[in-house]
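Engineer: Using only what follows, build the 3D model:
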Amino acid sequence: MDKLRSLHWVRDWTGLTTTHLSIGEKEKWVQAPGNIETRLYINGEWFESPDQIHLVRPFDEQPLCSVHSATVGHIDAAVSAALLSFPAWRDLGPLGRKPFFRRLSALIREHVSEFAALNALNLGRSSEISKWELQHSADMYEYYAEAAIDIVGETRVGVDGRLDFELRQPYGVVGAIIPWNVPTLMFTMKTGAALAAGNTVVLKSSEKAPLTSLLMASLMHKAGFPAGVVNVLSGLGPVAGARLAEHPDVRKLSFTGSTATGRLLQKVSAETNLKKFQLELGGKSPCIVFADADLKKAAELLANSFTFLSGQACIASTRVLVEESVMEEFMGHFRTFVGAKEMNVLTDPTVDGADGLSPLVDEIQFKKVLAYIEEGKRTSTTPVIGGHRIGTKGYFVAPCIFENLPQSSRLIQEEIFGPVVCVNTFKTEQEALTLANDTQYGLYASAFSKDVGRLMRCAKGLDAGMLGLNITSPDLVPGFAFGGYKSSGSGRDGYKHGLLTMVEQKTVGLNYGSQAHSMA
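Structural biologist: From the prediction side, this is the model:
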């Protein structure tokens, strides 16, 4: 393990320094809450950057803190560190890597309150949602501590003296780019699978929510992960993200984010080393409500779905298709449940136990969502419910319902990432399936009915990687694959499916006898 801990040349080569930037050296620098590290974690050390990212509290628009932003040189240094540390980490094997994950899981459970505090300040997130996220993260690292031993190939014994088999081996350096909406869970899904399979990782967090990733880096350091095995950098997509995508020593890139960015990253990679991609991209999740469904229950669950995280979830059910004969009854229930959301706003997420409608992440997202709503209002032929700003401080938007917009509307076809839902009607089951599948996306879908046969036809007929039948998002199936169809991405995240995407397959033919064997 000695070579994992001696990469001093990386620092010399890039010109990076590890001197902490003191508060006051730069006029615009804002100190992080709770003395959280704000630098870049590379090769087991913390590096500063001349570039900064300034964060604002989304619930009151006050300055939060500044973090160091990775340059191309930082990404190159992190990849070099990961590349050098890879052989020793790989050769530890699943059992040798197991203790690191167990220690990390325990540390996460010990620091739940710190994570919750950061999410409250950075995302306006309630402590209850943060606790849910951290519980899943800790559980997932425990899973990866045990599961990597089950990565096996196949064997075929043929004619005498011949053995054919398959190896599954780690790629080497894996790049990971995560979103801001559930940053700790995304951090876990990316690093857990990659590291357990024997890869080393360079992770770029979202510039909108870097703080919990930096705390995770600190805990991984404390858990004893060798220097260079995992590197965590805050940074901007066009700089740090683009460099990860084009870097020739990054063999695989796992990205969660928008479909547009996913396409750009693939284009950049295609011009260098054609690295393997795992993409979890956007969604525009449909839900079909049939006339025989429990309409009140469906309305309640759907109101929760599109307002969960204020609609800032790729699996949010933002398109609802209701059988025409029960539209009025369904909408009566739906309006009631959605209206209650507006009356319960999480104006101070720093209060433990407080819950309610959270703000949008920043001013950019806030203005984007309001622009979509204004566009919808100009084309809607029915009264629009909600969609206005709540209060005068913070990025809060009242949950918004549009009815019977044309199928070609951008509000139906594009991911908004805000508390906006479009409700339309259908007459037949086939029409419902056709409308549900009529977008570029295929991440998540759901349906409500008492007819099991109909639900099974929906399960087969809906173009989506994940489905809920008489349930809807954010209710997912634990332990199963997370990923989508069509422009919602490729590959799968989560548990054993995530592990298998982090290894390459190698086919081997062994002749151990005296007679030569040939297919010719």
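
Engineer: C-alpha only now, for contacts and for neighbours.
Structural biologist: Will do.

Engineer: what sits against residue 229?
Structural biologist: Residue 229 is in contact with 4, 43, 81, 82, 85, 86, 89, 195, 199, 200, 201, counting by C-alpha atoms under 8 Å, 6 or more residues apart in numbering.

Engineer: Can you tell me the SS state at the closest residue in space to residue 36 that isn't next to it in sequence?
Structural biologist: Counting by C-alpha to C-alpha, 6 or more residues apart in numbering, residue 36 lies nearest to residue 215, which is 6.8 Å off, once chain neighbours are set aside. At residue 215 the chain is in helix, as set by DSSP: H, G, I helix; E, B strand; the rest coil.

Engineer: this one as well, want them side by side:
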Amino acid sequence: MLDARSLSPRLPVLQLLIDGQGVDPVEGGFLPVVNPATGEKVCDVPSATAADVDRAVKAARRAFESGPWSRMSARERGKLIRKLADLLWQRREEFALVESLNNGKTFRDAVRGDVAPGAGTLAYFADWADKIHGEVLPVDGPFHTYVLKEPVGVVGLIVPWNYPTCILCWKLGPALAAGCTVVVKPSEMTPLTAMKLGALALEAGFPPGVLNVVTGYGDPAGEALARHPDVDKISFTGSGRTARRLMQASAGSNLKKLTLELGGKSPQVIFSDADLERAVEACFWGIFGNKGETCNAGSRVLVQEGIYDDFVGKLAERARKLRVGDPLDPSTEMGAQVSQKQLDTILGYVESGRQQGAKLLAGGERDTESIKAKGYFMRPTIFGDVKPDMKIAQEEIFGPVLSCLRFRDDAHALELANGTLYGLAASLWTRDVAKAHALARKVKSGVVWINCFNEFDDAAPFGGYKESGWGRDLSHHALEGYLQCKAVWTRLPTDT
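Structural biologist: Okay, the predicted model is just below:
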């Protein structure tokens, strides 16, 4: 892996992207972007208001209704999406460096787990663009009846800070393949790669107004996008609290469609007959990968009683050796949390675990050694003897904190696995594949991995049950969320 410390970041043009042009915000406000590894400001980006969002939505509407995009064939649109995918792949290290500086994740994670997969997702949906089709229906009577699949229109993409490039591409790919136009509102903490991707789309040849980027805070920018009467759909990844506000905004405006990919408290269930070496590795990276800032992080490990002490002991030993440090150093395994606020939230949950009687086996404190003193670094943390009603077993922490629970038998494991408000992902580890598949049907989760964890493919849908959200990202299931059906009836002449 390239030593990114020798590279100089290429920051985006620090303007809003509206109708193919870089523009300053109407009210001239800006917000700081901070490097989580140092606590120092990287740059200032525009802080959009409702007036800026309105300009972007109007540009997207013009592009959708009457611009070149609306007249372009599906195959031509697919070629543009493919060009964007190719450009992102070619510049993956350039994007990853900016992502690492902006988010705090290691450069390695930014390349392999964020930017490169994002390029792959765009390429996947580029191939879908000319394969969207309707159907002819065998109805009764003298009618020719068929169904059209049409784009929903103008879409707002509200993107989180944990995988800024990858998740943007999860949403952008199907939206563009369907023929929609978009307004992107990245997280105010990690806006830089979205801004760069907007410029890359223009370089790829996208017409003005198809892809617009407005940076700013959730309120007012995100709120204005959600309440705008000319936005037809919002696709959002983030917290349940914000999702509820989006639902209210949709109901209070034009009943816009929503795709909501929300939080998780994903269990990894380790049965006594599991391949323990592989399971330890998967559980370890399932929570400490990307600093634990992953919606489907395996933040609960449920271990059968007979192997609990040995298994959890191996996890704790491994956690104590994890290299936390400079995200650009190739030897670093875990970087900095995204912000001081997020670090404080994590530390608050650690204190809650202590107070409620969980046994701290590793970590549990901020990492302040040498260069880490000013950054937002957390030691990888493992709690044992966690009870299912503890906060650290029920609530999403979004950090490198693992809760380990014991279970007796299959029924008890299933009860614990389903025992939270969430249902995003789960993993079952056992050599009894028949049992695993039987349990997979009973786990209330949108994704179930058997003897593996955190496996993704663009062809497989991702999304949750219960309070983990509505709708799906990835696969043709995501594409359907950006389309609507129209039935067309024609009475045929009956005289022959």
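
Engineer: among the contacts of residue 229 of the first structure, which are in strands?
Structural biologist: Judged by DSSP state E, the subset of these located in strands is 200, 201.

Engineer: which of the contacts of residue 229 of the first structure lies closest to residue 472 of the first structure?
Structural biologist: residue 195 (31.5 Å; C-alpha to C-alpha).

Engineer: Okay, and residue 449 of the second structure sits in which element?
Structural biologist: Under the criterion of DSSP states H and E, residue 449 of the second structure resides in strand 447-450.

Engineer: give me the stretch of the first structure that that strand matches.
Structural biologist: Aligning strand 447-450 of the second structure against the first structure (TM-score structural alignment) gives residues 466-469.

Engineer: In the first structure, what stretch matches stretch 393-412 of the second structure?
Structural biologist: By TM-score structural alignment, stretch 393-412 of the second structure lines up with residues 412-431 in the first structure.

Engineer: Tell me which residues of that stretch come out buried.
Structural biologist: 412-426 (16 or more other C-alpha atoms under 10 Å).

Engineer: Tell me the secondary structure at the residue at minimal distance from the centre of the second structure.
Structural biologist: Among the residues of the second structure, the one closest to the centroid is residue 167, at 4.2 Å (C-alpha atoms, centre = their mean). Under three-state DSSP, the three-state class of residue 167 of the second structure is helix.

Engineer: Identify the residue of the first structure aligned to it.
Structural biologist: Under the alignment (TM-score structural alignment), residue 167 of the second structure pairs with residue 186 of the first structure.

Engineer: mind listing what that match touches?
Structural biologist: With contact set as C-alpha under 8 Å, 6+ apart, residue 186 of the first structure has these partners: 178, 179.

Engineer: How many residues are close by residue 88 of the first structure?
Structural biologist: Neighbourhood size, residue 88 of the first structure [other C-alpha atoms under 10 Å]: 16.

Engineer: if we can go back for a sec, count of residues packed around the residue nearest to residue 36 of the first structure?
Structural biologist: A total of 21 residues lie near residue 215 of the first structure under the criterion other C-alpha under 10 Å.

Engineer: Pull up the gap between it and residue 118 of the first structure, please.
Structural biologist: 9 Å (C-alpha to C-alpha, to the nearest Å).

Engineer: Likewise for residue 190 of the first structure?
Structural biologist: With distances taken as C-alpha to C-alpha, residue 190 of the first structure is found 20 Å from residue 118 of the first structure.

Engineer: Please apply the same query to residue 214 of the first structure.
Structural biologist: As judged by C-alpha to C-alpha, residue 214 of the first structure and residue 118 of the first structure stand 11 Å apart.

Engineer: before we move on, what about residue 367 of the first structure?
Structural biologist: Taking C-alpha to C-alpha as the measure, residue 367 of the first structure falls 24 Å from residue 118 of the first structure.

Engineer: One more: residue 278 of the first structure?
Structural biologist: Distance of residue 278 of the first structure to residue 118 of the first structure, given as C-alpha to C-alpha: 28 Å.

Engineer: How about residue 182 of the first structure?
Structural biologist: To residue 118 of the first structure, residue 182 of the first structure is 12 Å away according to C-alpha to C-alpha.
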